[in-house]
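> Generate coordinates for the sequence data below:
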Amino acid sequence: MKESARVAFNYIKANHRKFGIKSEFFSQNGIHIHVPEGAVPKDGPSAGIALTSAIISALTEQTIPRDIGMTGEITLHGHVEPIGGLKEKAIAAHRSELKTIIIPKANEKDIEDIPQEIRQKLKIVLVEEYEKV
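Next up is the predicted model:
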């Protein structure tokens, strides 16, 4: 999780103009990311695009719709890399009443593992680059 946060922050810093963030922000401020729910394990890089989106949302005051979920590792160049456990994440998204999930294009083959009744209720958006998120 720490590595995902570092990569997200550095990606945003390197691409701040694309997101309408002034470069002065980074020299004048720091960012602290707190992910509550201590009993829930949070390892692996799959929170990368979600963390990136949350930071951009906080810095630009642009809200993310509550019915959208996302999972995917992000690289320093903005590539969205595959994740594990897509079926379980899709089931959790459905239980949380999300309408849309954004996932790595590289996980397209894993969509068939998601139960059909859940696939029919979720809009699944495939992305290769963060700019498409």
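> going forward, measure contacts between C-alpha atoms and count neighbours the same way
Fine.
> Could you tell me the end-to-end distance of stretch 92-104?
17 Å (CA to CA, to the nearest Å).
> which stretches of this structure form strands?
68-70, 73-74, 80-81, 100-104, 123-127 (DSSP state E).
> residue ranges for the helices of the chain, please.
Counting by DSSP state H, the chain has these helices, from start to end: 2-14, 24-28, 48-60, 86-95, 116-119.
> Looking at those, which one is packed in the most?
Each of the helices of the chain was scored by mean neighbour count; the highest is helix 48-60, a mean of 20, by mean count of other CA atoms under 10 Å.
> Now do it against helix 2-14, angle only.
50 degrees (axes from the mean of the first three to the mean of the last three CA atoms, to 10 degrees).
> follow-up on the earlier one: need the helices of the chain in JSON lines with distance to residue 71, can you?
What follows is the helices of the chain, written out as JSON lines (distance: least, CA to CA, whole Å):
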{"stretch": "helix 2-14", "distance to residue 71": "12"}
{"stretch": "helix 24-28", "distance to residue 71": "26"}
{"stretch": "helix 48-60", "distance to residue 71": "6"}
{"stretch": "helix 86-95", "distance to residue 71": "8"}
{"stretch": "helix 116-119", "distance to residue 71": "16"}
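> Also this sequence, please, to line up against the first:
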Amino acid sequence: INAICRKVARKVVGVGKQYSEEITAGRVTEHLGIPRYRPSMLEEHNQIGIATGLAWTEAGGELLFTESTMMPGKGRLTLTGQLGDVMQESAKAAMSYVRSRAEQFGIKKDFHHHTDIHVHVPEGAIPKDGPSAGITLATALVSNLASVPTRRDVAMTGEITLRGKVLPIGGLKEKVLAAHRAGVTTIILPKDNEKDLADIPKAVLDVLELHLVESMDEVLKIALVSPLTALLPSQDQPDSQISNSDDQVTH
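Reported below is the predicted structural model:
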């Protein structure tokens, strides 16, 4: 708005006080140039090896797609997409977690002896860092190795430990608003971030299905199109979900 006002003011100085101009939506590009920010949108189909994460940027929240593919090799893990040190460590932690649980996920326990894994986060010209993509990375890896598609309408954010625990993250409000803006209907969040939901408009929370989780087992039950055999519902690990009808947490 300031930029537009300055340009109009210059015209007033040059033409005179009689100058007037109506700024419509169609004329915004004329004054400010082409949009610099392109909001991300959901994938069109459920796919194997692709998980939708959430990131915080200076422009607000953003969807963060994580891709995983495999090929014959000797266990090499390749990370691309201009990932920072912390995010690379998250990817390695996610891989170690998946390897430690491979058989329980229906994955051959020695897969790393003859398989190379490549993890890529698109928009490689943009630097990315932080631990909050941990559960997204792990989900993409499990989906890829177990050949089970992920749900396109699910987005997630959370740090992962080697034991598969889900730890809290920052920028929750911006991330949830970005997911809502992109058409996401289900969001997986760390249980310890429940208090931060108070910062999000009720109108947004009312149309979202929010799952507050403490472990990767819970994440995978929600994010994958079909459940892994070892993760079929049990009474040992209940899922915490925000019920939008009565605004209460149910267990």
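> Pick the most buried one from the strands of structure 1.
strand 73-74 (a mean of 26).
> Need the residues that contact it.
4, 7-8, 45-49, 80-83, 130 (CA atoms under 8 Å, 6 or more residues apart in numbering).
> which position in structure 2 aligns with residue 115 of structure 1?
The pairwise alignment with structure 2 assigns residue 115 of structure 1 to residue 201, based on TM-score structural alignment.
> Could you check how many residues crowd around that match?
Residue 201 of structure 2: 11 surrounding residues under other CA atoms under 10 Å.
> How much space separates it from residue 99 of structure 2?
For residue 201 of structure 2, the distance to residue 99 of structure 2 equals 40 Å [CA to CA].
> If you count residues, where's the longest strand of structure 2?
Longest strand of structure 2, by residue count under DSSP E: strand 60-72.
> For stretch 4-13 of structure 1, give me the average deviation versus structure 2.
Mean deviation of stretch 4-13 of structure 1 from its aligned counterpart in structure 2 after superposition (mean CA distance after the TM-score superposition for structure 1): 0.4 Å.
> So which bit of structure 2 is that stretch matched to?
Using TM-score structural alignment, stretch 4-13 of structure 1 pairs with 90-99 in structure 2.
> Report the contact partners of residue 119 of structure 1.
Going by CA under 8 Å, 6+ apart, the list of residues near residue 119 of structure 1 reads residue 111.
> circling back: how far off centre is the match of stretch 4-13 of structure 1?
Remark: stretch 90-99 of structure 2 is offset 17 Å from the chain centroid, using CA atoms, centre = their mean, to the nearest Å.
> hmm, who's touching it?
For stretch 90-99 of structure 2, using CA under 8 Å, 6+ apart, the contacting residues are 109, 112, 131, 133-135, 137-138, 141-142, 159-164.
> One more: stretch 65-80 of structure 2?
49-53, 88, 111-122, 124, 136-137, 140-141, 144-145.
> Quick check: end-to-end length of it?
13 Å.
> Which part of structure 1 matches that stretch?
Using TM-score structural alignment, stretch 65-80 of structure 2 pairs with nothing in structure 1.
> in that stretch, what's buried?
Judged by neighbour count (16 or more other CA atoms under 10 Å), stretch 65-80 of structure 2 contains these buried residues: 65-70, 75-77, 79.
> Quick one: residues contacting residue 102 of structure 1.
Per CA under 8 Å, 6+ apart, neighbours of residue 102 of structure 1: 68-71, 124-127, 133.
> Name the nearest of these relative to residue 88 of structure 1.
Closest approach between the contacts of residue 102 of structure 1 and residue 88 of structure 1, by CA to CA: residue 71, at 11.7 Å.
> Tell me how far the closest one lies from residue 114 of structure 1.
15 Å.
> So for those two, which residue has more residues nearby?
Between residue 71 of structure 1 and residue 114, counting by other CA under 10 Å, residue 71 is the more crowded of the two (24 against 16).
> Identify the residue of structure 2 aligned to residue 54 of structure 1.
By TM-score structural alignment, residue 54 of structure 1 lines up with residue 140.
> Please verify my assumption that that match contacts residue 117.
No. In this structure residue 140 of structure 2 lies outside contact range of residue 117 using CA atoms under 8 Å: 11.0 Å.
> Could you give the number of residues near residue 63 of structure 2?
Around residue 63 of structure 2 there are 23 residues (other CA under 10 Å).
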